[in-house]
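Trainee: Here's a sequence, model it:
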Amino acid sequence: MPPKYPSIRRGRDGIPVLYDSDAARQFKERAWFPPQTASQVENLAKECVRERGGDVNDRKDVLGEFVLQSGKYRGQKFCWLLENCPGYVGWFVGSILEDRVKGDKSSVTQMANKDSLLMYCSMFEESRAIVSQKLSGRSKKIQDEWKRLCEKRNVVPGQQFHLLLSGRELSPEALRRKVRRIATPKRVTPNLKQPSRSPATADDMRLLEAVQEFEVESGNVF
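Mentor: As a prediction, this is how the structure comes out:
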């Protein structure tokens, strides 16, 4: 079965519309409920994909089944949100980014859900355009943060961790060199031939011999 991606509505000019659909206008805000953990949200989403014969390795498809854990439309799935209330999604993403810039105080559970929505919205050209349009009145710092997230969506597996540390991508060869340096640190051989400031004692020599014997027995000979 083909993956379930959002069918984003467009106007006569072909540009994605921002207004709510009839389904969104008729939606009644639900009573507060305890947010689900990130693992619960993901497991339920994968189960939905499996039930309709989808591929749980398709990240776009799985994220579309994620359920929003906060806000006016909490309880609705990400895919539904982009299809029915794209303007709200653009505004909500802007609020998330603004909180990040100022210092988000959300719980770990809520923050993980917001991160997933940011990732999902960065995956489609239409949703990227919608968010960018809604961010037009916000600060340049927030707009730059959104651009950075959209650029990061194409990072190849294995580079995400370094990108978090440095904010830029590494070439595959540079990444391999860094991994080798981390996995195989240099072994340092002490230069025992250099004269010390004080003569070695008999205890020092016995200690050195014991270390050398231990290295031979364990196979860790430098």
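
Trainee: drop to CA atoms for contacts and neighbour counts, all remaining ones
Mentor: Will do.

Trainee: Glu65 is in contact with Cys48, isn't it?
Mentor: Yes. Glu65 is within contact range of Cys48, at 7.0 Å (criterion: Cα atoms under 8 Å).

Trainee: And those two? Which one has more around it.
Mentor: Higher neighbour count among Glu65 and Cys48: Glu65, with 23 against 17, using other Cα atoms under 10 Å.

Trainee: mind listing what the more buried one touches?
Mentor: The contact partners of Glu65, taken as Cα atoms under 8 Å, 6 or more residues apart in numbering, are 45-46, 48-49, 77-79.

Trainee: Tell me how many other residues surround the closest residue to Leu97 other than its chain neighbours.
Mentor: Excluding the flanking residues, the one nearest Leu97 by Cα to Cα, 6 or more residues apart in numbering is Ile142, at 6.1 Å. Neighbours of Ile142 under the rule other Cα under 10 Å: 20.

Trainee: Ile142: what's it in contact with?
Mentor: 94, 97-98, 101, 135.

Trainee: The same query, at a cut-off of 10 Å, please.
Mentor: Neighbouring residues of Ile142 by Cα atoms under 10 Å, 6 or more residues apart in numbering: 94-101, 135-136, 148.

Trainee: The structure of the following sequence is requested for comparison with the preceding one:
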Amino acid sequence: MRPLSPEEVMDKARRAITQQHGDPSNRGHLMGFFKIQFGLFRGQTFRWVAENSLGYASYLVAVMKRDPTGGNKDSTEHALNKGCFKEYVELFLSGRIVIAMKEEQYAAKTPQHAASSQHLTTTEHAAPTQQVSTSQHASSSSLRSLLVGKNVENQSLTNEMKRLVSPNKTKSCKQTFIG
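Mentor: Presented below is the predicted three-dimensional model:
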């Protein structure tokens, strides 16, 4: 299935937003109606993916941030759609927080990345347009504390948070149909 051109994506989004009496002049609202042209949820709207699979959406954005060129294998349509998707997910505080958590998970798994990566401050994750310099690195424990307002050591909360922000593991076709 070939990806839609950016013009086709925009036209379909404008028609959908008009049918739902939305505001087509609001870029964030309009982008919510863009259809994703790649990945597991191809054909779903950006809004649907962000609302129903924030962990997967944030994982994709974190990967895009690590490799903005997509390994130079993306078509122009895919590259533009990915850029819009990244912009859309980063519009929301919850998206930025989960992206930061995904980046931290990646950094923890790859020591060479952790040593060379630039540590973002808590305020950079929360408001990229109004950054205030602090020396505090936003760790997953400090992000967890946002959930309840204090530093949490509760293992069940940690497991629940991981479950909510991680993409679901699916069975392969072979496992599903053969047993």
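
Trainee: quick one: TM-score?
Mentor: For this chain pair, the superposition-based TM-score is 0.59 by TM-score structural alignment, normalised by the length of structure 2; 118 aligned residues with a Cα RMSD of 2.4 Å.

Trainee: any shared contact partners between Glu65 and Cys48 of structure 1?
Mentor: Shared contacts of Glu65 of structure 1 and Cys48, counting by Cα under 10 Å, 6+ apart, come down to Glu42.

Trainee: Is Glu98 of structure 1 in contact with Ser139, as I believe?
Mentor: Yes. Glu98 of structure 1 lies in contact with Ser139 (Cα atoms under 10 Å); the separation is 8.7 Å.

Trainee: Mind checking which of these two has more residues around it?
Mentor: More crowded of Glu98 of structure 1 and Ser139, by other Cα under 10 Å: Glu98, with 18 against 10.

Trainee: Secondary structure element for the residue nearest to Leu97 of structure 1, which one?
Mentor: Assigned by DSSP states H and E, Ile142 of structure 1 belongs to helix 140-152.

Trainee: roughly how far is the helix or strand just after that helix from the heart of the chain?
Mentor: Per DSSP H and E, helix 140-152 of structure 1 leads on to helix 160-166 as the next helix or strand towards the C-terminus. The chain centroid and the centroid of helix 160-166 of structure 1 are separated by 10 Å under Cα atoms, centre = their mean, to the nearest Å.

Trainee: and helix 160-166 of structure 1, which stretch of structure 2?
Mentor: For helix 160-166 of structure 1, there is no aligned range in structure 2, judged by TM-score structural alignment.

Trainee: Output the contacting helices and strands for that helix.
Mentor: Packing partners of helix 160-166 of structure 1 (3 or more Cα pairs under 10 Å, 6 or more residues apart in numbering; DSSP states H and E): helix 140-152.

Trainee: Structure 1: helices as residue ranges?
Mentor: For structure 1, the helices defined by DSSP state H cover 22-26, 38-51, 59-64, 78-84, 86-102, 108-121, 125-134, 140-152, 160-166, 172-183, 202-218.

Trainee: Could you dump those helices into a markdown table with distance to Ser70 of structure 1 added?
Mentor: As requested, the helices of structure 1 are exported to a markdown table (distance: least, Cα to Cα, whole Å):
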| stretch | distance to Ser70 of structure 1 |
| --- | --- |
| helix 22-26 | 16 |
| helix 38-51 | 13 |
| helix 59-64 | 16 |
| helix 78-84 | 12 |
| helix 86-102 | 10 |
| helix 108-121 | 7 |
| helix 125-134 | 18 |
| helix 140-152 | 20 |
| helix 160-166 | 26 |
| helix 172-183 | 38 |
| helix 202-218 | 57 |
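
Trainee: Among these, which comes closest to Gly71 of structure 1?
Mentor: Gly71 of structure 1 sits nearest to helix 86-102 of all these, at 8.2 Å, using Cα to Cα.

Trainee: Relative to structure 2, what is the average displacement of that closest one?
Mentor: Aligned to structure 2 and superposed, helix 86-102 of structure 1 gives a mean residue distance of 2.0 Å (mean Cα distance after the TM-score superposition for structure 1).

Trainee: For Gln37 of structure 2, grab the count of nearby residues.
Mentor: Using other Cα under 10 Å, Gln37 of structure 2 is surrounded by 26 other residues.

Trainee: scratch that, Lys178 of structure 1 is what I was asking about
Mentor: Lys178 of structure 1 has 13 neighbouring residues, counting by other Cα under 10 Å.

Trainee: residue in structure 2 matching it?
Mentor: Under the alignment defined by TM-score structural alignment, Lys178 of structure 1 is left unpaired in structure 2.

Trainee: From His162 of structure 1, how far out is Lys178 of structure 1?
Mentor: Lys178 of structure 1 sits at a distance of 10 Å from His162 of structure 1 (criterion: Cα to Cα, to the nearest Å).
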